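Chemist: How does the following fold in three dimensions:
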Amino acid sequence: MKLLHFIADGKTKLGVWTESGVLDVEAAAAEFGAAGGTVPRDAEEAIAGGEAALRTLRRLAEAAAASEAPERVLLPESGLAWAPCLARPNKIVCIGLNYRRHAEETNSPIPSSPIVFHKFNNALTAHQADVYLPRTSVKVDYEAELAIVIGRRIKDAAKERALDSVFGYCCANDLSARDLQMRTSQWALGKCCDGFAPLGPYLVTADEVGNPNDLRIRCEVNGEVRQDSNTSDMIFACDEIVSYLSQHMTLEPGDVILTGTPEGVVMGYPPERQVYLRDGDAVTVEIEKLGSLTNVMRSEAG
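Modeler: Alright, predicted model coming up:
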């Protein structure tokens, strides 16, 4: 199932992607009823509700498909005002230098343990949203990443069971101001600028994704392919990452883990070829089974 958030009537609403259009969950529940189930209002409530919430969403989607659903129930995707596919994650945990060829292109040693840093909710933004390049940086870089979304509380998980806690996956762009990132040994300043964590367009449930470490991952800038790899190049696979983090912190439903980026970032180019993101650049992250996430860079006013 592909869940998403969109904005209508001044509020963020939950949608479900279907072949006939995007199901407005609130409108569908008003039209068809919830059949005794609790209807989630957003992705976080769908995660908290577990399989029962997903069953309710499936029933509503099936009811819409089997009927002449009114236009207010099934919406054209092309007309949506998107919102991030998660609205309020408790944690956004990121893994650095987690693709072997990316570590090599930046002349960095292969990590012996996952490199962990964080982003914050101010960095969240949506598919098709503009991202404003901070005035304090001239070296903003793209990073196509697979995001893991936790589905149930997990602590001290064995690697073999770690993925049982995952609700789903989505595309992410770990935008990075390299000049700010490298100013000190701590990366946070270059990672936490407003809008530096585009997420979406969909949150795809784990059952539709299968093996997260065998997905093609790409990034294009203005239609030019910059990154083209596979999640199989990760140094620490998804189950290892979730297990490792759970040894050190309790992971909660709705937590997001960004798993690192493949080779092809601007920082990995020879200095004479490094052209960082500029006003008007359109960046698209595409991951197999998860869709495409596009954002346009804009100069920050002032």
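
Chemist: Please count neighbours and contacts with C-alpha atoms only from this point.
Modeler: Fine.

Chemist: shouldn't Asp281 be in contact with Val296?
Modeler: Yes - contact criterion CA atoms under 8 Å: Asp281 and Val296 qualify, at 5.6 Å.

Chemist: Neighbour count: these two, which is higher?
Modeler: Val296 (20 against 16; other CA atoms under 10 Å).

Chemist: Proceed likewise with the subsequent sequence, for comparison:
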Amino acid sequence: MKFLSFVRTGVAGYGAIIDDGIVDLTGRVQGALSLKEAIARNLLAEAAGMAADMGPGLASSDVTLLPVIPDPGKILCIGLNYEKHRAETKRPEASHPAVFVRFADSQVAHRQPIIKPKRSDRLDYEGELAVIIGRGGRNIPEANALDHVAGWSCYNDGSIRDYQRHTHQFTPGKTFPGTGAFGPYMMTPDEAGDHTSWPIETRLNGDVMQQATLSDLIFPIPRIIAYLSEFTPLSAGDVILTGTPGGVGDRREPPIFMKNGDVVEVEIGPLGTLINPICDEV
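Modeler: Just a heads-up that it's a prediction; the model follows:
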């Protein structure tokens, strides 16, 4: 099932996609008012059954999309997780994933503008697979890690490259307002199937900039979930960004950065295409 978050008539809620329409599930499944709450209360199966019985009642034009999870407790990001990207950055090989964070209030939804800040002209794209945690935990065994996944989505982990390099810590360049695009929807594992060979592609103004498959990940998803849960408890609705392929704009000759009027797309296997225009900060 495909689930999404949205605002309708000024009220935030969530629903499911059925036959290209939307079923509004807000408050209808044991009172759950958000996708994050439905995940935390283990209500997705019930929500999927209700959506199938009800059928679509809304068109996409009836709602304003929100990031798939607008308010995750944590957004944990993995860097340098494709060999081509690690090589283009000239970073050494590592035994453990590189981890940084993004803040929830830096996110935008599908078709909303990614914001190029006034302070920098080095806004770069980073197409990534997002993992949404369902059942949380600490010290999750790698063998059971995929049992903790509520769903998958597309993410554009936009980076402000000069701020990223102010020190050895990535975070200042990774969490500017309006730079993390998340959507268009979350697909549950039962519908998505085996994720390990999905293609991932990022396009800028129609030109392919990044292209890989998830089989290229240096640290696969179960290893990432297990490692993160060693040092922090994972909770329902937490989001893990799993790294970006090679081909980022910053490492091209000459570099290519996103600017006002551009359109960037991230497409991953069955997860659809996340589309965002680029706009200057006002």
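
Chemist: which residues of the stretch 51-200 of the second structure fall in helices?
Modeler: 83-89, 161-164, 189-192 (DSSP state H, counting those that start in this stretch).

Chemist: Among those, which comes closest to Val149 of the second structure?
Modeler: Across those, Val149 of the second structure has its closest neighbour in helix 189-192 (7.5 Å, CA to CA).

Chemist: In the first structure, point out the residues matching that closest one.
Modeler: Residues 206-209 of the first structure are where helix 189-192 of the second structure lands when matched by TM-score structural alignment.

Chemist: what's the mean deviation for that stretch versus the second structure?
Modeler: With mean CA distance after the TM-score superposition for the first structure, stretch 206-209 of the first structure departs from the second structure by a mean of 1.9 Å once superposed.

Chemist: In that stretch, which residues are buried?
Modeler: Applying a neighbour-count criterion of 16 or more other CA atoms under 10 Å, one finds Ala206, Val209 buried in stretch 206-209 of the first structure.

Chemist: Equivalent analysis for stretch 226-245 of the second structure, please.
Modeler: 226-229, 234-245.

Chemist: So which of these belong to strands?
Modeler: With strands taken from DSSP state E, the overlap with those comprises Val239, Ile240, Leu241.

Chemist: Then Glu45 of the first structure would be within a strand, right?
Modeler: No - read with DSSP: H, G, I helix; E, B strand; the rest coil, Glu45 of the first structure is helix and lies in no strand.

Chemist: Could you find the counterpart of Gly291 of the first structure in the second structure?
Modeler: By TM-score structural alignment, Gly291 of the first structure lines up with Gly272.

Chemist: follow-up on the earlier one: between the ones in strands among the buried residues of stretch 226-245 of the second structure, which is nearest Arg252 of the second structure?
Modeler: Looking across these and measuring by CA to CA, the closest to Arg252 of the second structure is Leu241, at 22.8 Å.

Chemist: What does that closest one correspond to in the first structure?
Modeler: Counting by TM-score structural alignment, the partner of Leu241 of the second structure is Leu258.

Chemist: ok, so what distance separates its match from Ser78 of the first structure?
Modeler: Applying CA to CA, to the nearest Å, the value for Leu258 of the first structure to Ser78 of the first structure is 27 Å.

Chemist: what ranges do the strands span in the stretch 1-150 of the first structure?
Modeler: Assigned by DSSP state E, counting those that start in this stretch, the stretch 1-150 of the first structure shows strands spanning 2-8, 11-18, 21-24, 74-75, 82-83, 92-96, 115-119, 124-125, 130-133, 140-141, 144-150.

Chemist: Quickly compare the ones you listed and say which is most buried.
Modeler: Most buried of the strands of the stretch 1-150 of the first structure, by mean neighbour count (mean count of other CA atoms under 10 Å): strand 144-150, with a mean of 28.

Chemist: in the second structure, what residues pair with it?
Modeler: Using TM-score structural alignment, strand 144-150 of the first structure pairs with 127-133 in the second structure.

Chemist: Next: stretch 231-244 of the first structure.
Modeler: Using TM-score structural alignment, stretch 231-244 of the first structure pairs with 214-227 in the second structure.

Chemist: for stretch 174-186 of the first structure, same thing?
Modeler: Using TM-score structural alignment, stretch 174-186 of the first structure pairs with 157-169 in the second structure.

Chemist: quick one, which of the strands of the stretch 1-150 of the first structure is nearest to Arg216 of the first structure?
Modeler: strand 144-150 (10.0 Å).

Chemist: would you turn the helices of the stretch 51-200 of the second structure into CSV with distance to Val68 of the second structure?
Modeler: Putting the helices of the stretch 51-200 of the second structure into CSV (distance: least, CA to CA, whole Å) gives the following:
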stretch, distance to Val68 of the second structure
helix 83-89, 26
helix 161-164, 25
helix 189-192, 15
